[in-house]
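Novice: sequence unavailable; structure follows:
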């Protein structure tokens, strides 16, 4: 009987985790460049000294769906979207290099180029600083050109290039801050083939209809597993009463 209870208990535990992951995806359905997380669970035997004695549900490594989100036109000169594959390199809160596809950029009060989440955008020489300018343009290769204040329209000068990378997505892991990093702790090399589109943003790749359907499905799974635990408890009590009669 305890095998029955153990399977139901471990299944309910992993279903709760899957619900948390799904809810996190729903909460980021409108976050630019967000990549939905995937929760996987597998049946794993409990290893004993002689034979495998139990099976239980074990959470696998959380994966990420790297499919593209829908492109949205904004017309804003500091909004950029990656055309195909690739990432924008930024500096995370820990000072380490991270990668994102969220391309809503702005210049802060100190002239530093940041994402909407506050991460500093990196160039070839580190964090990018923008001098006071009347116009800022970002080229398809990430080159930033500015027209300084008080000069004519012909005085457009390139000042820096956004660090664009395209690592193997299988070598990336998501951090608690939402940024992706190389699993080995290294830094991805610059990829000159990565292209951006100015005046566009890439939306989240979360399908809200599918996520809501998944939420209902997981809720029903959890209810079923709790009922299984109740049934196991009832059967155990019945068995104890029968043994007591003997």
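Specialist: Thanks, I have the structure now. Computed from a prediction, not measured in an experiment: that's the story for all the values here.
Novice: from here on, just use CA atoms for contacts and neighbour counts.
Specialist: Noted.
Novice: would you confirm that residue 104 contacts residue 116?
Specialist: Yes - counting by CA atoms under 8 Å, residue 104 touches residue 116, with 5.6 Å between them.
Novice: can you pull the contacts of the residue nearest to residue 167 when sequence neighbours are not counted?
Specialist: Setting aside the residues directly before and after it, residue 167 is nearest to residue 188 in space (CA to CA, 6 or more residues apart in numbering), at 5.9 Å. By CA atoms under 8 Å, 6 or more residues apart in numbering, the contact list for residue 188 reads 165, 166, 167, 182.
Novice: how about the helix or strand encompassing residue 244: buried residues?
Specialist: Assigned by DSSP states H and E, residue 244 belongs to helix 208-245. By neighbour count on 16 or more other CA atoms under 10 Å, the buried set for helix 208-245 is 211, 214, 215, 218, 221, 222, 225, 226, 228, 229, 232, 233.
Novice: this is the other structure I want to compare:
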């Protein structure tokens, strides 16, 4: 019965995190650039058998140990591209991230390209984080254009040709799904994700930029609702196992000779 309690408790803990992850996915259904999370489970391993142990004895002694969460990863499958007409909305059509300078001096990454121009001409996201790189828009610059390769140009007064003011780089990682979500559509690098690879948009596997478009969340509501139902049922079943084990232990405790 003690084993049943531990197994049910592990199932409840894992089920709660799965429910939280699915709920977060559904809540961000309309968030531009959001990437759905997913929970990865594994059985709790039993102790390894001693060297030279009889295989039949080992199998007979093995007991289920419950379930645990080995990781919570992010699916970076592309979302729908939606036309906005806003010159400061720039989506990445393909693999890669924008790199931003965090308040603590570190670097964070995002797929969301909803920018604004600050008083110094630098591009910032809606949280106020500055886009890394050398892009700076002059105060007198007009009609900003961003090419599919990330080249940023403006029309300066009394000049016929457009002026290039910088290039937006796209950053890639070998195992992007291993990056750690830190909220607000931002991700931090982990050792498992690998080193950042900087490059020109549209080359070496990096996605091309789409000015005037937003990438929507890659959340499929039907898939998430189906997963939510399964997670709720699993949670209920583990709760019933816990209740049944408690009832059996209560009955045993009240037995009289």
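Specialist: Received, thanks. Everything numeric in this text was worked out from a predicted model, so none of it was measured.
Novice: residue 166 of the second structure contacts residue 135, doesn't it?
Specialist: Yes - between residue 166 of the second structure and residue 135 there is a contact under CA under 8 Å: 4.3 Å.
Novice: what lines up with the residue nearest to residue 167 of the first structure in the second structure?
Specialist: Alignment note: residue 188 of the first structure maps to residue 196 in the second structure; criterion TM-score structural alignment.
Novice: could you measure from its match over to residue 60 of the second structure?
Specialist: 49 Å (CA to CA, to the nearest Å).
Novice: Three-state assignment for the residue nearest to residue 167 of the first structure, please.
Specialist: coil (DSSP: H, G, I helix; E, B strand; the rest coil).
Novice: please tell me how far it sits from residue 135 of the first structure.
Specialist: 31 Å.
Novice: cool, and residue 238 of the first structure?
Specialist: According to CA to CA, residue 238 of the first structure stands 79 Å off from residue 135 of the first structure.
Novice: repeat that for residue 106 of the first structure.
Specialist: Residue 106 of the first structure sits 13 Å away from residue 135 of the first structure, going by CA to CA.
Novice: among these two, which residue is more densely surrounded?
Specialist: More crowded of residue 106 of the first structure and residue 135, by other CA atoms under 10 Å: residue 106, with 19 against 13.
Novice: which position in the second structure aligns with that one?
Specialist: Correspondence of residue 106 of the first structure to the second structure, assessed by TM-score structural alignment: residue 116.
Novice: that match contacts residue 124, correct?
Specialist: Yes - the criterion here is CA under 8 Å, and residue 116 of the second structure meets it with residue 124 at 5.4 Å.
Novice: contacts only, for residue 75 of the first structure.
Specialist: Under the criterion of CA under 8 Å, 6+ apart, the neighbours of residue 75 of the first structure are 198, 199, 200.
Novice: which strand or helix spans the residue nearest to the spatial centre of the first structure?
Specialist: Nearest to the mean C-alpha position of the first structure, by CA atoms, centre = their mean, lies residue 35 at 4.4 Å. Counting by DSSP H and E, no helix or strand carries residue 35 of the first structure.
Novice: what ranges does the stretch 101-250 of the second structure have for its strands?
Specialist: With DSSP state E, counting those that start in this stretch as the criterion, the stretch 101-250 of the second structure has strands at 107-110, 116-117, 123-124, 130-131, 142-146, 151-155, 163-167, 169-172, 180-183, 186-188, 197-200, 208-211, 213-215.
Novice: in JSON lines: these, plus distance to residue 4 of the second structure.
Specialist: As requested, the strands of the stretch 101-250 of the second structure are exported to JSON lines (distance: least, CA to CA, whole Å):
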{"stretch": "strand 107-110", "distance to residue 4 of the second structure": "43"}
{"stretch": "strand 116-117", "distance to residue 4 of the second structure": "56"}
{"stretch": "strand 123-124", "distance to residue 4 of the second structure": "53"}
{"stretch": "strand 130-131", "distance to residue 4 of the second structure": "52"}
{"stretch": "strand 142-146", "distance to residue 4 of the second structure": "60"}
{"stretch": "strand 151-155", "distance to residue 4 of the second structure": "61"}
{"stretch": "strand 163-167", "distance to residue 4 of the second structure": "59"}
{"stretch": "strand 169-172", "distance to residue 4 of the second structure": "45"}
{"stretch": "strand 180-183", "distance to residue 4 of the second structure": "33"}
{"stretch": "strand 186-188", "distance to residue 4 of the second structure": "38"}
{"stretch": "strand 197-200", "distance to residue 4 of the second structure": "48"}
{"stretch": "strand 208-211", "distance to residue 4 of the second structure": "53"}
{"stretch": "strand 213-215", "distance to residue 4 of the second structure": "46"}
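Novice: residue 17 of the second structure is nearest to which of the ones you listed?
Specialist: strand 180-183 (14.9 Å; CA to CA).
Novice: what is the neighbour count of residue 31 of the second structure?
Specialist: 18.
Novice: how near is the residue in the first structure that residue 73 of the second structure lines up against to residue 14 of the first structure?
Specialist: Using TM-score structural alignment as the criterion, residue 73 of the second structure maps onto residue 63 of the first structure. Here residue 63 of the first structure is placed at a distance of 15 Å from residue 14 of the first structure (CA to CA).
Novice: with neighbour numbers in mind, choose between those two.
Specialist: residue 14 (20 against 15).
Novice: please name the residues that touch the residue lying closest to that one once chain neighbours are set aside.
Specialist: Closest residue to residue 14 of the first structure apart from its sequence neighbours, by CA to CA, 6+ apart: residue 59 at 6.2 Å. Going by CA under 8 Å, 6+ apart, residue 59 of the first structure touches 14, 39, 40, 41, 42.
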